[in-house]
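Asks: heads up, no residue letters with this:
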């Protein structure tokens, strides 16, 4: 089960992940820039599409604030590629099939749908500052609030 959720001021757990293009990205490679790291349950589902397209639409403002966006879900590379091209997402999607990144950030947990309980991603985002510290943490955030809150934190 997930540890206590990260708080503002905590060091952001570093990770290495496969991107939608098949390259490897390390969070530590982005030091010196701010990062909006958002976790969503599944590619091409209504809430996840709303959240992802919200970040897409806000991307110019995010870039103006010396920040990049990284989307994380347990979907594989091919699924990410389809989702990214279908909605013209200008940022990187990360593959977290073993949910190691979600666990490191405390957002892999119990969810329920139609009365069934299962383990999955808890929709959330973290804003990470230039030094690699958590500047904002929003867990169990709605798809639309996530984008507004991340922008406000940048």
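Replies: Received, thanks. Just so it is clear, the model here is predicted, and its values are computed rather than measured.

Asks: Every contact and neighbour count from this point should use C-alpha atoms.
Replies: Will do.

Asks: Would you map the strands across this structure?
Replies: 16-19, 24-26, 34-39, 67-73, 92-95, 108-113, 116-121, 124-128, 134-139 (DSSP state E).

Asks: could I get those strands as JSON lines with mean neighbour count and distance to residue 45?
Replies: Below are the strands of the chain laid out as JSON lines (neighbours: other C-alpha atoms under 10 Å; distance: least, C-alpha to C-alpha, whole Å):
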{"stretch": "strand 16-19", "mean neighbour count": "18", "distance to residue 45": "20"}
{"stretch": "strand 24-26", "mean neighbour count": "13", "distance to residue 45": "25"}
{"stretch": "strand 34-39", "mean neighbour count": "26", "distance to residue 45": "13"}
{"stretch": "strand 67-73", "mean neighbour count": "23", "distance to residue 45": "12"}
{"stretch": "strand 92-95", "mean neighbour count": "26", "distance to residue 45": "15"}
{"stretch": "strand 108-113", "mean neighbour count": "13", "distance to residue 45": "14"}
{"stretch": "strand 116-121", "mean neighbour count": "14", "distance to residue 45": "13"}
{"stretch": "strand 124-128", "mean neighbour count": "27", "distance to residue 45": "16"}
{"stretch": "strand 134-139", "mean neighbour count": "21", "distance to residue 45": "19"}
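
Asks: next, the one to line up against it:
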């Protein structure tokens, strides 16, 4: 496992393919972190589409999209599955945030969350509007996830800083 970006440091830019469910349409495009500058970004790394804990986690975050929007934040889910898998996952559960495909796990390695056996550790990184890492949590076991309340609390701190 590589080293994770340090709090207070500018994070490395990246571009990944992905898509987001808007109404009945799954809109596919490339997502570039630097293009989101000016807004906070929640990077939610998760091990896999349609797994029990990942489904619960992303459904929780999807249900809070209005709250994230009020905090001027975007939420991006990132896992090793491809965009076709992400589309199926989003449609099955009504997930409304972009799901990005890190099929080679390059970004997971850059963020220090690639793990042998499971592929990717469950982790959340809060990137400030200036591209600086403001908060992170990397799970040891991955059986639980950071709650919507925890994320909004930390995002409120970023917005009010």
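Replies: Sure thing, it's come through. Every value quoted in this text rests on a predicted model; they were computed, and no experiment measured them.

Asks: circling back to that earlier point, out of the strands of structure 1, which gets nearest to residue 149 of structure 1?
Replies: Minimum separation from residue 149 of structure 1 across those (C-alpha to C-alpha) falls at strand 134-139, 8.0 Å.

Asks: once aligned to structure 2, how far is the closest one on average?
Replies: Compared with structure 2 after fitting, strand 134-139 of structure 1 has a mean deviation of 0.6 Å; criterion: mean C-alpha distance after the TM-score superposition for structure 1.

Asks: Read off where the longest helix anywhere in structure 1 ends up in structure 2.
Replies: Ranked by number of residues, the top helix in structure 1 under DSSP state H is helix 46-64. Under TM-score structural alignment, the match for helix 46-64 of structure 1 in structure 2 covers residues 52-70.

Asks: May I see the buried residues of that stretch?
Replies: Buried residues in stretch 52-70 of structure 2, counting neighbours by 16 or more other C-alpha atoms under 10 Å, are found at 53-55, 57-62, 64-65, 68.

Asks: Those residues: which two are farthest apart?
Replies: Between all members of those, the longest pairwise span (C-alpha to C-alpha) is found for 53 and 68 and amounts to 20.8 Å.

Asks: The strands of structure 1: which one's closest to residue 1 of structure 1?
Replies: Per C-alpha to C-alpha, nearest to residue 1 of structure 1 of the strands of structure 1: strand 108-113, 6.3 Å.

Asks: List the contacts of the closest one.
Replies: Residues external to strand 108-113 of structure 1 that are found in contact with it (C-alpha atoms under 8 Å, 6 or more residues apart in numbering): 1-2, 99, 102, 117-122.

Asks: now the angle from it to strand 34-39?
Replies: Taking axes from the mean of the first three to the mean of the last three C-alpha atoms, to 10 degrees, strand 108-113 of structure 1 and strand 34-39 form an angle of 50 degrees between their directions.

Asks: chain center to strand 108-113 of structure 1: distance?
Replies: Distance of strand 108-113 of structure 1 from the chain centroid (C-alpha atoms, centre = their mean, to the nearest Å) equals 17 Å.

Asks: now it against strand 116-121, angle please.
Replies: 140 degrees.

Asks: Pull the contacting residues for residue 99 of structure 1.
Replies: 73-74, 108.

Asks: Output these in JSON lines; the columns should cover distance to residue 30 of structure 1.
Replies: As requested, those are arranged in JSON lines below (distance: C-alpha to C-alpha, whole Å):
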{"residue": "73", "distance to residue 30 of structure 1": "19"}
{"residue": "74", "distance to residue 30 of structure 1": "22"}
{"residue": "108", "distance to residue 30 of structure 1": "23"}
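
Asks: nearest to residue 11 of structure 1, of those residues?
Replies: Of all the contacts of residue 99 of structure 1, residue 108 has the smallest distance to residue 11 of structure 1: 18.5 Å, by C-alpha to C-alpha.
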